[in-house]
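In: I'd like to go over a predicted model; first the sequence, then the structure.
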Amino acid sequence: MSLLYSKKAIDPPIIRFPYPSGIARDVTALAAELERWARYHRMVKDEKEYKAALYAHSTAMCWYYTTDERLDLITKSIYYAFWVDDVCEGATAEFTRDYLRRILDIVNNDKIVTPENGLPFESAISDLWQSFIPLTSPQWRYRFVRSQVVWLEGLVLEQEYRFKGAPPQGEYIAFRQHSTATELVLLMIEFANKELSNEVRGDPLMLTLQYCMQQSMWAVNDAYSWLKEAQVNDEVNLVAIFKKKYNCSPEEAVKRTIAFADEFHDMFIWIDRNLEELWPEAGEDERAFINGLKALIKGNEDYYRASSRYI
């Protein structure tokens, strides 16, 4: 599949992460199913007619190693997250928290909602939840619920700063990984491979590697989304924060943002290269998850370089 890279006012530098991109399978069927699903749940807006192929290509790059069945659910989950993020961006705290209350009511009570008796996001999350139940453990589903809470509350905090102006850098870094739904992405890496035990997931090295991926994910997002946000005077972006902090040009601020992400890439690379000494007990499952983190970091950049989402 060929994707033309979009030309932006400033092309961010390529990230410093010397791992190959995932090899995407043919996504024709995956894209067709995503489009059918999104239209069924009334989650297609006219300006997005239609990026199903791009979403499918992106998830197939990030999760190239999983089965067709699981890739289908991952792709729908990522599309759902993008859709909810778009709807809640600029909304009031009450609006976003109402979304959260409705989501929690559905997943905590295993409610079945259809397009005939619910809103688009309600029928979509109900459909996803019912699909995940036979394929996941109760613990994974508990963490899925927590990911929704942390993500949407992160969006509320992000929106508060849109009224107050650019947040302090430290505060922004603290909440940004949550408002980007990185916890949901980590769950999808487990879902694509194998669920990890609490001991493995809580290992100091694994926590650091996950944190590096999360920081990379949102920082790269910021580097590519700043132009669209600047056009509406949105300062809740690391590029805008760096531009103000260093009194520098947008070009320099974008470079600083990618350099920020590269610091976490360097941390990830060092741990990966020294894994035998640092974690000799790490087995096939641990390494598969780490490879999933690598694929996500590369695939995330691939998506933004190929996407017109922020033009």
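Out: Now that the structure is in, tell me what you want to look at. Quick caveat: nothing in here was measured; it's all calculated off a predicted structure.

In: alpha carbons only for contacts and neighbour counts from here, please
Out: OK.

In: So C212 sits against D266, correct?
Out: No: when contacts are counted by CA atoms under 8 Å, C212 is not listed as touching D266 (9.1 Å).

In: which of the two has more neighbours?
Out: Between C212 and D266, counted using other CA atoms under 10 Å, the more crowded position is C212 (22 against 15).

In: Chain neighbours aside, what residue packs nearest to the more buried one?
Out: Excluding the flanking residues, the one nearest C212 by CA to CA, 6 or more residues apart in numbering is F264, at 5.0 Å.

In: Same question for D222.
Out: Nearest to D222 is N237, by CA to CA, 6+ apart, at 5.8 Å.

In: That neighbour - how many residues pack around it?
Out: 26.

In: list the contacts for it?
Out: A166, D222, W226 (CA atoms under 8 Å, 6 or more residues apart in numbering).

In: between these, which is nearest I10?
Out: W226 (9.9 Å; CA to CA).

In: sorry, back to before: could you measure from the residue nearest to D222 over to I74?
Out: Look at N237 and I74: by CA to CA, to the nearest Å, they are 27 Å apart.

In: how about the helices of the stretch 51-200 of the chain, start to end?
Out: According to DSSP state H, counting those that start in this stretch, the stretch 51-200 of the chain carries its helices in the segments 52-62, 68-88, 93-108, 120-132, 138-164, 169-179, 182-192, 198-201.

In: Kindly state which of those is positioned closest to E252.
Out: Comparing the helices of the stretch 51-200 of the chain by CA to CA, helix 169-179 comes nearest, at 16.6 Å.

In: Put this next to the previous one:
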Amino acid sequence: MTTIQMPTISYPFPSGLNQHVHEAQQHIVSWVTSYGLLTTETAHRRFEKARFAWLAARAFPDAALHELCIIADFNTWLFILDDQCDEATVGRKADFLRSMMAGLMDILHHNRQVTPETGGPISAALSSIWERMRAISSPAWRLRFIRSMDDYFTSCIWEAENREAGITPSIADYVHMRPYTGALLADIEAIEIIEKIYLSREVVEQPLVQRMIQACNNIVCWANDLFSCTKEARQGDVHNLVLVLQHARQCTLQEAINEAARMHNEEVAIFVALEKLLPLKGAEADYELLRYISVLRSWITGNYDWSVKDTGRYGIGVGEVVAA
């Protein structure tokens, strides 16, 4: 057995926590129970430990209670679905996933009303989330959100095909697909309806802002890969930046961890540098753009605080020496 030193991670951004976090957690518990999303005692224990409302409350610190509950439900649903795809045998069956995810996309495309009895817990829960999202969003936003969910589902199938074929993706392929497998792009789209930040598409689609969104996504996803690499190595999954680096470079796990940490820190530096170059014009629109960037910052620090401080979801802390 070897031991590894997990890198210390820090961010130059403040941490925040939504004032409605406790009410949101109570809501999630009731919502998950009502839809029957937890089917085993192990799943119940993991859910209680996860405290999913804390992730939403850290990522969206200024959201009102109703909106916070919507996004907390959505992220809880994503984690339950993702855990099923990653850890259960279903995650190795691409054809089954294709069929299931086509049904989920049908709910989004056609606003289908589904109950646990007519469509099962996962579909019914998504139907509930989507009904509430539609009530507070524009048609243009819905199309963007549906596109981000389609990208996420496609990436889940890509992972399943790799598992079935015994393929470890190349570094380039993994880095390209990781923003989609993390589903964070859907959460970033949700900034508009959850925090009520309405930016023009011209502003959001500026290359500088898009690169900051990409950096935020990379930071969050690669931090998660660092936190979970030993767990996923034990499970035999290869969809992790550390494990992809180790395979491609035929290096030790520690060397791969060090390189993943370097890549992660480089993205933090890029985010900070680009923030200083934001095209602020002294207009009212600047305030909205700064609010938007503030939520990206909150996602970065919030993901870290939730993963390491609030829940210990991955079972290790930064700076620790752990057995691998």
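Out: Yep, that arrived. Since this is a predicted model, take the numbers as computed values, not measurements.

In: Could you check which residue of the second structure pairs with the residue nearest to D222 of the first structure?
Out: Correspondence of N237 of the first structure to the second structure, assessed by TM-score structural alignment: N240.

In: And that match, how close does it get to D187 of the second structure?
Out: 21 Å.

In: E255 of the second structure is in what secondary structure piece?
Out: Taking DSSP states H and E as the criterion, E255 of the second structure maps to helix 253-275.

In: Identify the residue range in the first structure corresponding to that helix.
Out: The aligned range for helix 253-275 of the second structure is 250-272, by TM-score structural alignment.

In: buried sites along that stretch?
Out: Across stretch 250-272 of the first structure, burial judged by 16 or more other CA atoms under 10 Å covers 250, 253-262, 264-265, 268-269, 271-272.

In: Stretch 92-103 of the second structure now?
Out: By neighbour count on 16+ other CA under 10 Å, the buried set for stretch 92-103 of the second structure is R92, K93, A94, L97, R98, M101.

In: Same question for stretch 193-200 of the second structure.
Out: I193, I194, E195, K196, I197.

In: Would you confirm that the last one contacts D286?
Out: This points to I197 of the second structure. No: under the criterion of CA under 8 Å, I197 of the second structure makes no contact with D286, lying 11.5 Å away.

In: how big is the offset of the helix holding E255 of the second structure relative to the first structure?
Out: Compared with the first structure after the fit, helix 253-275 of the second structure shows a mean deviation of 1.4 Å (mean CA distance after the TM-score superposition for the first structure).

In: cool, stretch 23-33 of the second structure as well?
Out: Mean deviation for stretch 23-33 of the second structure: 0.9 Å (mean CA distance after the TM-score superposition for the first structure).

In: Tell me which residues of that stretch come out buried.
Out: Buried residues in stretch 23-33 of the second structure (16+ other CA under 10 Å): A24, Q25, H27, I28, V29, W31, V32.

In: Over in the first structure, tell me which residue corresponds to the fifth one.
Out: Structural alignment (TM-score structural alignment) places V29 of the second structure against E35 in the first structure.

In: Any figure for the gap between L208 of the second structure and L277 of the second structure?
Out: Distance from L208 of the second structure to L277 of the second structure, by CA to CA: 8 Å.

In: in which helix or strand would I find the counterpart of E284 of the first structure in the second structure?
Out: By TM-score structural alignment, E284 of the first structure lines up with Y287 in the second structure. Taking DSSP H and E as the definition, Y287 of the second structure sits inside helix 284-304.

In: what's downstream of that helix, the next helix or strand?
Out: Taking DSSP H and E, what comes next after helix 284-304 of the second structure is strand 321-323.

In: which helix in the second structure runs the most residues?
Out: Ranked by residue count and defined by DSSP state H, the top helix of the second structure is helix 207-235.

In: what packs against that helix?
Out: helix 171-181, helix 241-249, helix 253-275, helix 284-304 (3 or more CA pairs under 8 Å, 6 or more residues apart in numbering; DSSP states H and E).

In: Out of those, the one nearest V321 of the second structure is which?
Out: Of these, nearest to V321 of the second structure by CA to CA is helix 253-275, at 10.7 Å.

In: For that closest one, name the packing helices and strands.
Out: Counting by 3+ CA pairs under 8 Å, 6+ apart, helix 253-275 of the second structure packs on strand 3-5, helix 207-235, helix 241-249.

In: ranking the ones you listed by burial, who's on top?
Out: helix 241-249 (a mean of 21; mean count of other CA atoms under 10 Å).

In: how far apart are it and its match in the first structure?
Out: Compared with the first structure after fitting, helix 241-249 of the second structure has a mean deviation of 2.2 Å; criterion: mean CA distance after the TM-score superposition for the first structure.

In: separation between D105 of the first structure and A230 of the first structure?
Out: 36 Å.

In: With A261 of the first structure instead?
Out: For A261 of the first structure relative to A230 of the first structure (CA to CA), the value is 20 Å.

In: Could you do P280 of the first structure as well?
Out: Counting by CA to CA, the gap from P280 of the first structure to A230 of the first structure is 47 Å.

In: what do you get for E49 of the first structure?
Out: Here the criterion is CA to CA. By it, E49 of the first structure lies 25 Å from A230 of the first structure.

In: Kindly report the same for I269 of the first structure.
Out: 33 Å.

In: cool, and I15 of the first structure?
Out: Separation of I15 of the first structure from A230 of the first structure (CA to CA) stands at 22 Å.

In: what residues are up against the aligned residue in the first structure for T230 of the second structure?
Out: Matched by TM-score structural alignment, T230 of the second structure corresponds to L227 in the first structure. For L227 of the first structure, the contacting residues are A9, Y310, I311, by CA under 8 Å, 6+ apart.

In: dump the residue contacts of the first one.
Out: What that stands for is A9 of the first structure. By CA under 8 Å, 6+ apart, the neighbours of A9 of the first structure are L227.
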